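1. No sequence on hand, only this structure:
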């Protein structure tokens, strides 16, 4: 069995309308649906993705109105990295995303609540997952997940889980990759800040990894064994 990259990343927002304005309006993702949290029906759940709502570009948000700002810390994901197809695409996004930080092959920025995001030029065999938007040319559109980055003081502490239980392959000193037959994604660690983390608006709730439908029971048995 092999995981098929990142299925979705879910985060927390305190303002659903501002969230829609940014992710659907500015980033050009499709608002696939608005539903409620299965664990708490009083909480709205927003889903963004490509035109088909495909796994591999599925950003979701739980809305807790007026939620206090969060702060990523030890053990928390602090940045979501998304793919684009070219340096010309980064040129486009650098103009569109005021206050973004450009470096070779990437563009870092934050959403209105401080969630860390990055667009990166990546050579990949993964099919692009794009959404149609009147202001964003198709060749400049976001194409899918590349990786998530988390804070840790000891990357090796996760090796048994990532490699043993989940079947990730080592991709560097502090990075692991899950690649299946159709897609891939990476989990990368950065040194933890001194300040402790605080869940809240602008922080990641969880990341989910994709599997083939007929392998889900096998993965469940493997993880809980």
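-> Happy to help now that I have it. All values derive from a computational prediction rather than experimental measurement.
2. C-alpha only now, for contacts and for neighbours.
-> OK.
3. pretty sure residue 169 is touching residue 161, no?
-> No. The pair residue 169 and residue 161 fails to qualify as a contact (Cα atoms under 8 Å) at a distance of 11.3 Å.
4. okay, the two: which has more neighbours?
-> Remark: of residue 169 and residue 161, residue 169 carries more neighbours, 16 against 13, as counted by other Cα atoms under 10 Å.
5. In addition, the following structure is provided for comparison:
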């Protein structure tokens, strides 16, 4: 069986305790478009919010499950410890530094890390984020920022960049990335910034920031205790449903426990945990977010996959109202 290479990041899903403030921050401050207001399909009592480029192109989605009683995150190992967001060039980092100051968002200074300009910051719940400049990047293309965003298109977020995995035993994660998932180890790099750990860099497909995984070893901290502001899982792009079904067979033959094929309506998925316990998802590029809402009004109303539609009244009764039309 021949598998096509994974295409790079598909989405990152994180946890928030406050959907209203989350919506405000990611749309009004970061300028992402809410392309889908839906539910956690495994727990229909909470929202699942999808932020992305103008139409939710794969590789641009940052999503959040609302868990109102989520406690504080205690950062540690065996976690997805950083999500980076691509912007067009170094000049855009200057724009973002000023914008974060205007909105009183905690951030670091612009740094050169791993050969690219970056700007690390945190959202209102401590979510660990970083802008990364695509000025010197080559590889998988980014998306297209929404032209109705409060952020000028030329400085808008164009997709997900490298995702950092912090683990206690890097060799077993590296083995899954290379031998099971087909990633290639690109380099081992020391940061240009004091205090940053050396990282191993893996990439797939066309390469570039939209495909890279950073692997960091930490043995002097406890396992992360997730809560609000933590990342739940990272998903990687598979071109088609046919290809995804091959991955189901591939993982089965490699004796890796997995979810099997899962219907998510907006895409099709497969879940498994790598040996350090981090949850990975493989997700198809389509069908996308416009099957149940027109492009012009994406994210404005509660969208339910058809197999939940007969429960709409019950589901809406449990959800706290969230106005996403303004």
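-> Perfect, I can see it now. Here the structure is a predicted model, which is why all the values come from computation and not from measurement.
6. what do we get in structure 1 for residue 65 of structure 2?
-> When structure 1 is aligned by TM-score structural alignment, the residue opposite residue 65 of structure 2 is residue 62.
7. and that match, what element?
-> Using DSSP states H and E, the secondary-structure element containing residue 62 of structure 1 is strand 59-63.
8. how close does that strand sit to structure 2?
-> With mean Cα distance after the TM-score superposition for structure 1, strand 59-63 of structure 1 departs from structure 2 by a mean of 0.5 Å once superposed.
9. Now do the strands in the stretch 1-150 of structure 2.
-> Counting by DSSP state E, counting those that start in this stretch, the stretch 1-150 of structure 2 has these strands, from start to end: 9-16, 33-40, 43-52, 61-66, 79-87, 111-113, 116-122, 128-133.
10. would you turn those into JSON lines with distance to residue 166 of structure 2 and mean neighbour count?
-> As requested, the strands of the stretch 1-150 of structure 2 are exported to JSON lines (distance: least, Cα to Cα, whole Å; neighbours: other Cα atoms under 10 Å):
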{"stretch": "strand 9-16", "distance to residue 166 of structure 2": "15", "mean neighbour count": "25"}
{"stretch": "strand 33-40", "distance to residue 166 of structure 2": "26", "mean neighbour count": "23"}
{"stretch": "strand 43-52", "distance to residue 166 of structure 2": "24", "mean neighbour count": "22"}
{"stretch": "strand 61-66", "distance to residue 166 of structure 2": "19", "mean neighbour count": "24"}
{"stretch": "strand 79-87", "distance to residue 166 of structure 2": "5", "mean neighbour count": "24"}
{"stretch": "strand 111-113", "distance to residue 166 of structure 2": "17", "mean neighbour count": "16"}
{"stretch": "strand 116-122", "distance to residue 166 of structure 2": "17", "mean neighbour count": "20"}
{"stretch": "strand 128-133", "distance to residue 166 of structure 2": "13", "mean neighbour count": "23"}
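11. Of all these, which one is nearest residue 240 of structure 2?
-> strand 9-16 (12.8 Å; Cα to Cα).
12. so the closest one matches what in structure 1?
-> Residues 6-13 of structure 1 are where strand 9-16 of structure 2 lands when matched by TM-score structural alignment.
13. Quick check: the matching stretch compared with structure 2, mean distance?
-> After superposition onto structure 2, stretch 6-13 of structure 1 lies on average 0.5 Å away from the residues it aligns with, using mean Cα distance after the TM-score superposition for structure 1.
14. Map residue 41 of structure 1 across to structure 2 for me.
-> Using TM-score structural alignment, residue 41 of structure 1 lines up with residue 44 in structure 2.
15. In contact with that match, which residues?
-> Going by Cα atoms under 8 Å, 6 or more residues apart in numbering, residue 44 of structure 2 touches residue 315.
16. what about residue 187 of structure 1, neighbour count?
-> In terms of burial, residue 187 of structure 1 registers 22 neighbours under the definition other Cα under 10 Å.
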